[in-house]
Every structure is written in structure tokens, then in C-alpha cells.
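Asks: Pasting the sequence and the predicted model now:
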Amino acid sequence: MATAGKDTTDASGGPGNTATPAIRHSKPPVNHHRAPRAATYSTSILPFERSPNGNILAAFCRAAYWTQGRAVWGALTASGDTKHCYKMDHARRGRAIIINNETFHHDLYLGQRTGTDRDAENMESLLSELGFDITARKNCTAAEMKSMLVEAARESQGDADCFVCVILSHGDDGAVYGTDESVKVEDLVAPIKACKSLAGKPKLFFIQACRGKFVDGGVEVVDSKGKHGQDDEEEMESDEVAVQTIPVEADFLMAYSVAQGYYSWRNREQGSWFVQAVVKVVRDNWRRMDLLTMMTRVSHKVAYDFESNVPSNRFLHMKKQIPCITSMLTKDLYFTPKV
């Protein structure tokens, strides 16, 4: 259950940011935790005590997770089912782009997206764990957003497994916002569609943004275990622009935070419901589940485990959300551990 932060939409919008931030390339985080005291008895696991980060448990878990992931792939290989799986044994996992827009120009009247930095940090951590080379930028204009996708498409992707783009911003159905204006999602996807070295490879887009002006009041079900909000209020993303939906072609997956026409919820302390669920579910299951199975669990988690708590506004109080996963993948996608 998400803990809520007291913060409602600021209709006056946040300050614009037209400067071009530097591109940040990240590597998997280093564990700086102090190593536990060495065991006083003899054990074959003791060599892990001398692991690079000095953490026995972390090293043991990494080895166990790698073994589990390879075992799943080994079982698929033995059964001959790999013909229905994407080839994920290229030299590198691939490029992941994270676009995180928090503040917008005054004339757009869009509120500051408090809590989005938590989403960006969590997605960066997850994608690093999966082995992606990450390019992260904050507060991009619409032109800068398109430029990032064009640059990614120009890169040589022949030795990559797949491509990922994460967009965190305000939006409406079919569009997301740069700091200065909106841009159609299809215009962001187009360069990746045209990238020949990504042909036949998974191309994954995760979009945390509103897709309309409606709020989901929910419906009671017998086995519902959805939780009510706690003491503080949720923040709701809100803005709209009339645009068309995108055409999705083979080997694409478009993971939207909310169904068509609806608002998307974000907690100012914990981040958006959708990103919280994606990070939790994928981190717990990527070594043994395919992506679509995990995204089904993400939808379940968002639908059942989250509920808005805005008692000061009955129109926003006790509302729900359901992600929308549009898949044109042609095979099962397993993030096979790299050797």
C-alpha cells in the first residue's frame, strides 16, 4: 500500500526549465554496506566474504539469482521452447532512456510533478540490475525528447538484446509533455520503429502520465484486497490535449500507467503507483518470469493494492487505477542473466 504525501495538484504550474541538462550515463549502483562479521565455523561459502563489495549475503544472492535465471533458460532450451523466446544472449542488454520531466513552463499551467524523482531513481536502479546502459535526462523540452529517441535510433544496436524508453511526465491520451509543449507518443516511437538494427528485437516503452480527465471510481469485487489511503492525501496528475492514439507495430510493448481517458496517480513521497508496482514486481520475478506475465501482475498490484486518499475532495477520494499494457511482442521475453 502506498503511503500518501499531502500534496494536491498545483494549477498554477511550476517554473519552466529551458536549459539543456547534461546527459547522465549510469552504471549499476555499488553496495557500500559494511561487511558482516566473518563466521567462526568452517564453510564452503566463506570465499564470498572477499567479494568486491565486502558483503557475503549480497554476493551469495547474486550467485543464486544468476543460477536461478540460467536454470530457467536451461529448462526452456532443453524443452525446445526457445523458438518462442526472444534471443537475449547478445553482447549487451541494450540502451535504456529515462526522460523525467518535473517542472514546466508557466504558460502551460501544469503543476510540478512532486515525487517523480523517486520514480526515476527506482527505474534507473531496476534497469541497471537488468544490465541496461542507461541515459537519463531531466526536464527536457519536446524537441529534446524527440532528439533523444533519434540519437538512440542512430546508435548501432546490432549487439543489443532490446531497447527501453521510460517517460515520466504530464500527458493526455496519445501525448506527453516536454517542459514547453506536448509531443505525440507516436512521434517519439517513430525513430525506434525505423531503426533497422532493432528489427525483430523487443522495443519497450513505459509511460507514466495521464491519458485523459476521468477518475476511476472502482467497483467492488468479492476477493478485493485493495487498501485505503492513509493519513495524507495523494497527488493526481492532470492536464489534457486533444491528440490521436498511436499505432503499435511488431515487437513493441507500450506499458501505460493508466487506461485510456483516465488520470494517473502519483504519491509525492513514494512516486507513482505504476512505477512502484513495476519496480517491485519485475525486481522480484525477472529471473523466472517472462515480461508479459510480470506486467499482468503489475496491473493486479496497481488495481488491488492502491487507492487514493483525498478526503478533502469527494470527487478524488477513494479512486482506483488500472494500467494499460498494449503488446505487439511476437515472442516471450525473458531477461536471461548475462554470463
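Replies: Perfect, I can see it now.
Asks: hey, let's count contacts and neighbours off CA atoms from now on
Replies: OK.
Asks: so how far does stretch 307-316 reach from one end to the other?
Replies: Terminal residues of stretch 307-316 lie 10 Å apart, using C-alpha to C-alpha, to the nearest Å.
Asks: again, but for stretch 164-176
Replies: 17 Å.
Asks: hey, where'd the helices end up in the stretch 1-150 of the chain?
Replies: Along the stretch 1-150 of the chain, the stretches classed as helices by DSSP state H, counting those that start in this stretch are 56-79, 116-129, 142-154.
Asks: chain center to the helix or strand just after the shortest one: distance?
Replies: If I follow you right, that is helix 142-154. Per DSSP states H and E, the first helix or strand lying C-terminal to helix 142-154 is strand 163-168. With C-alpha atoms, centre = their mean, to the nearest Å as the basis, strand 163-168 stands 7 Å off its chain's centre.
Asks: next one: stretch 233-240
Replies: Its chain's C-alpha centre and that of stretch 233-240 lie 19 Å apart, by C-alpha atoms, centre = their mean.
Asks: now swap in stretch 133-147 and tell me
Replies: Distance, centroid of stretch 133-147 to centroid of chain: 15 Å (C-alpha atoms, centre = their mean).
Asks: before we move on, back to that, what's the closest of the helices of the stretch 1-150 of the chain to C210?
Replies: For the helices of the stretch 1-150 of the chain, the distance to C210 is smallest for helix 116-129, at 13.5 Å, taking C-alpha to C-alpha.
Asks: can you pull the buried residues of that closest one?
Replies: 116-120, 122-128 (16 or more other C-alpha atoms under 10 Å).
Asks: ok, now stretch 264-284?
Replies: So for stretch 264-284, counting by 16+ other C-alpha under 10 Å, buried means 264-279, 281-283.
Asks: Out of the buried residues of helix 116-129, flag the one nearest to F306.
Replies: For the buried residues of helix 116-129, the closest approach to F306 (C-alpha to C-alpha) belongs to D119, at 16.1 Å.
Asks: For that closest one, which residues are in contact?
Replies: With contact taken as C-alpha atoms under 8 Å, 6 or more residues apart in numbering, D119 is in contact with 168, 270-272, 275-276.
Asks: try 7 Å
Replies: 271-272, 275 (C-alpha atoms under 7 Å, 6 or more residues apart in numbering).
Asks: In helices only, show me those.
Replies: Among the contacts of D119, the residues falling in helices (DSSP state H) are V275.
Asks: mind giving me CSV with the contacts of D119 and columns for distance to S147?
Replies: Formatted as CSV, these follow (distance: C-alpha to C-alpha, whole Å):
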residue, distance to S147
G271, 26
S272, 26
V275, 24
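Asks: Got another one to weigh against that:
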Amino acid sequence: MDVSNKGFSYDFNNERRGIALLIHNEVFDKFSGYKDRPGDSGDFIRMQEIFTKLGFEVDAKRNLTGRKIFDTIQTVSQSKSHEKSDCFVCVIASHGEEMQIETKNNVIIKEHVIVGTDGQCVKTRDIVEMFNEDYCEGLKDKPKFFFIQACRTSNTTVLGMDSGHILTITERKQPPGGVDDDEEMHVDSKITDNVDANYISTNKDNLDTRHMSTADTYLSRRQLVHQVTDVECPEDTLLMFASLSNNFAVRNSSSGGWLLTSLYSQIKEHIETGKIGSTEFTQILNGALKEMTTKNFKPSDTTSRLYGAFSPGCFTHCLSRDVLFLEKQYR
């Protein structure tokens, strides 16, 4: 393969590699309804290391509220540095859910959301949208990568319909320069199940969920209604999730999330062997997925009831050319 042929690969000869935005939530407010995510500190360190080695300007954030997640991402999307960059990377590690949301027009939609430390959420769709060419012209025709270490479960995956509650979701409806006020949305369902902190499996690999009711309650209310929730993937964008839709993400309380540990090891191996500049990036990601399938999850007696609700990761993309991380400033 001729790696210099721009007809087959994106231009990675710009002045800068680009920004790698890392948002890692490990400690959640007590009133948020979400448990902490032990093990994420290792992911946070490794993501900084690996993207620094790839030549990125790493912007690392920890323990952000829903509003702060939104504001941080909007600020980064408006950075002028994108104009001189090869690409953009965003890593988000937090709690996540797929929620049925009732809009003001009484229309029910299903969205994947990222949860802030205060329990407030941001739509994953809105996060991705902030970097498309309509809002971030500096990244037009350049690859954008999003790696999401978060659950993709909903009440229909796990429990049955709950009575519902009001949840504030930060939405984006305007181009840069104007941000909507928080809007109250009615959520028809709420996951009240958690394996994460109350039940620890024998090898410390835990489903990355929130607060736990009894297993008997789970079994009596479980409804296997499989409705896949897709996050829109704009042009020149790649989205990688820690699990399939309707599934839990798995995180080791010592070593970190399955997706991010596999991503780290695969990129590191290609850097150390000198193959990073000649291996098309989606092949490296396929290697990370393959590595995830070799991991062994050993749930406890209680969490084994949830065994069928987790999966290895997946990615989808609308990249139009190959991605080759040509040597720039590896350290």
C-alpha cells in the first residue's frame, strides 16, 4: 500500500496530529443514584499515555457533571486548532443508558445518553454532532473517532416498565454561539439494577451498571424486548462502543474497562513494533474487538442472572478513506 497516496488515505501530514479529548467519570455524587466506577483511574492514565505517544494534544478531564460534559465538548469543538490537525479523538468513560424519552410534542424516541457525575445526562448523538462539518468546519473531511466505555442498556433490556421519573437532559439544537436551556424530559423507564458495587465477581470484572435491586426482582420483572438504538454516525466519523445495543459494558475494578484496556494494548503493540504507520486503523480496532472476545467474565451467583445482557464491543463508521497514523511526534 502506498501510504502517501491521498486518494486512498486521509491526509496525516498536517501541522498537528489533533486533540484527544478524554472525559472519565469515576466518582459520582451520592444523590445522583449512580455508583462509583472503580478501575477507571487506570484507564485514564493509559489513555493519556497512548494518545500522547500518537502525537495528540491530550485534553484530559475527570468527574464532570452533565452540564460540564456538554460545555467542555462544545468548547473543544470550537477550537481553531482543528484547522491544522490531522484528526480528532474523543474518549468517554462513564455510566450510560439507552432511554425512552418523551419530547414536548409527545413523541417517544430512544436515545443513548452519557451520565454526568450529578446524574444528569447528555445525548451521545449531540456529542458526536458537535464535530460534524456544520458545527466544526476545521474538521471537515477529517476523521473523527469516538470511543465510548459505557453501558447501552435500557429498561426493556433488564427490568420492565417503571413508573418513570423526570430527567434533565442537556440538548443541542443550535450551531455554536447558542446553547439551549436545560429541558425537562419524561423518561418512561429507569434501570434500577446494578451489579457494579454491591456484588463483586470472582475476578473483579463487573457489569458497568448502577444501583442493584435483588436478583429476584430482576427475574420477576425482566422483559426481553430487543430494540436496537443506533447513534447516528456522520460522514468521516467512527463510533466504538464497549458493548452492543441493549447490553452492559464490563469493567475490571482493578485494571479498567474491557474496551479501553484492549484499545490501549493494541495501539501500544503497533507503536512498539513500528507498524502503526502502515496498518490501517480499523484493522487495529478489529484487533481490539478480537482481544475483548478472549476476556473471561466470571460472574458471581447473583450477577450470573445478568450473564446474557453483556457483550464485547463494536464499532461503526462512515470513513471514506484509510486511516494511517504516519510518524509525526511519537515519544
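Replies: Cool, the structure landed. Fair warning: this is a prediction, and the values are worked out from it, not measured in the lab.
Asks: could you dump the buried residues of helix 116-129 of structure 1 to a markdown table with distance to D89 of structure 1?
Replies: What follows is the buried residues of helix 116-129 of structure 1, written out as a markdown table (distance: C-alpha to C-alpha, whole Å):
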| residue | distance to D89 of structure 1 |
| --- | --- |
| T116 | 33 |
| D117 | 32 |
| R118 | 31 |
| D119 | 29 |
| A120 | 27 |
| N122 | 25 |
| M123 | 23 |
| E124 | 22 |
| S125 | 22 |
| L126 | 19 |
| L127 | 17 |
| S128 | 17 |
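Asks: which among these gets closest to R95 of structure 1?
Replies: Comparing those against R95 of structure 1 with C-alpha to C-alpha places L127 closest, at 9.7 Å.
Asks: Now do the contacts for the closest one.
Replies: Applying C-alpha under 7 Å, 6+ apart, no residues contact L127 of structure 1.
Asks: After alignment, which residue of structure 2 pairs with it?
Replies: In structure 2, the residue equivalent to L127 of structure 1 is F51, according to TM-score structural alignment.
Asks: Would you quantify the distance from that match to S278 of structure 2?
Replies: In terms of C-alpha to C-alpha, F51 of structure 2 sits 17 Å off from S278 of structure 2.
Asks: Over to G116 of structure 2?
Replies: Going from G116 of structure 2 to S278 of structure 2 by C-alpha to C-alpha gives 38 Å.
Asks: higher neighbour count, the two?
Replies: A side-by-side neighbour count of G116 of structure 2 and S278, using other C-alpha atoms under 10 Å, places G116 first with 28 against 16.
Asks: Return the residue of structure 1 aligned against the more buried one.
Replies: Match for G116 of structure 2 (TM-score structural alignment): G178.
Asks: list the contacts for its match?
Replies: Counting by C-alpha under 7 Å, 6+ apart, G178 of structure 1 has contacts 101, 140-142.
Asks: Nearest to T296 of structure 1 among these?
Replies: N101 (26.7 Å).
Asks: What's the match for G66 of structure 2 in structure 1?
Replies: Using TM-score structural alignment, G66 of structure 2 lines up with A142 in structure 1.
Asks: meant to ask about K328 of structure 2, not that
Replies: Aligned partner of K328 of structure 2 by TM-score structural alignment: K338.
Asks: Grab the nearest non-local neighbour of that match.
Replies: Nearest non-adjacent residue to K338 of structure 1, counting by C-alpha to C-alpha, 6 or more residues apart in numbering: D89, 7.2 Å away.
Asks: and that neighbour, how many neighbours?
Replies: D89 of structure 1 has 15 nearby residues by other C-alpha under 10 Å.
Asks: Spatially nearest residue to the match of G66 of structure 2 (excluding sequence neighbours)?
Replies: Using C-alpha to C-alpha, 6+ apart and skipping residues adjacent in sequence, the residue nearest A142 of structure 1 is G178, 4.2 Å away.
Asks: and the residue nearest to K338 of structure 1, how far is that from Q68 of structure 1?
Replies: To Q68 of structure 1, D89 of structure 1 is 16 Å away according to C-alpha to C-alpha.
Asks: Equivalent analysis for G171 of structure 1, please.
Replies: 39 Å.
Asks: Nearest residue to W73 of structure 1 in space, please, no chain neighbours.
Replies: With sequence-adjacent residues excluded and distances taken as C-alpha to C-alpha, 6+ apart, W73 of structure 1 is closest to T336, at 6.7 Å.
Asks: same check, this time on H82 of structure 2
Replies: Distance criterion C-alpha to C-alpha, 6+ apart; nearest residue to H82 of structure 2, sequence neighbours excluded, is G138 at 4.8 Å.
Asks: Which parts of the stretch 201-331 of structure 2 are strands?
Replies: 205-207, 237-241, 250-252, 256-257, 314-317 (DSSP state E, counting those that start in this stretch).
Asks: Any chance of the ones you listed in a markdown table with distance to A60 of structure 2 as columns?
Replies: Formatted as a markdown table, the strands of the stretch 201-331 of structure 2 follow (distance: least, C-alpha to C-alpha, whole Å):
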| stretch | distance to A60 of structure 2 |
| --- | --- |
| strand 205-207 | 25 |
| strand 237-241 | 19 |
| strand 250-252 | 20 |
| strand 256-257 | 17 |
| strand 314-317 | 23 |
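Asks: quick one, which of those strands is nearest to H82 of structure 2?
Replies: For H82 of structure 2, the closest of those is strand 237-241, at 14.8 Å, according to C-alpha to C-alpha.
Asks: Could you list every helix and strand in contact with the closest one?
Replies: strand 144-149, strand 314-317 (3 or more C-alpha pairs under 7 Å, 6 or more residues apart in numbering; DSSP states H and E).
Asks: for the ones you listed, which one sits closest to C121 of structure 2?
Replies: strand 144-149 (14.3 Å).
Asks: In structure 1, which residues correspond to that closest one?
Replies: Aligned using TM-score structural alignment, strand 144-149 of structure 2 spans residues 203-208 in structure 1.
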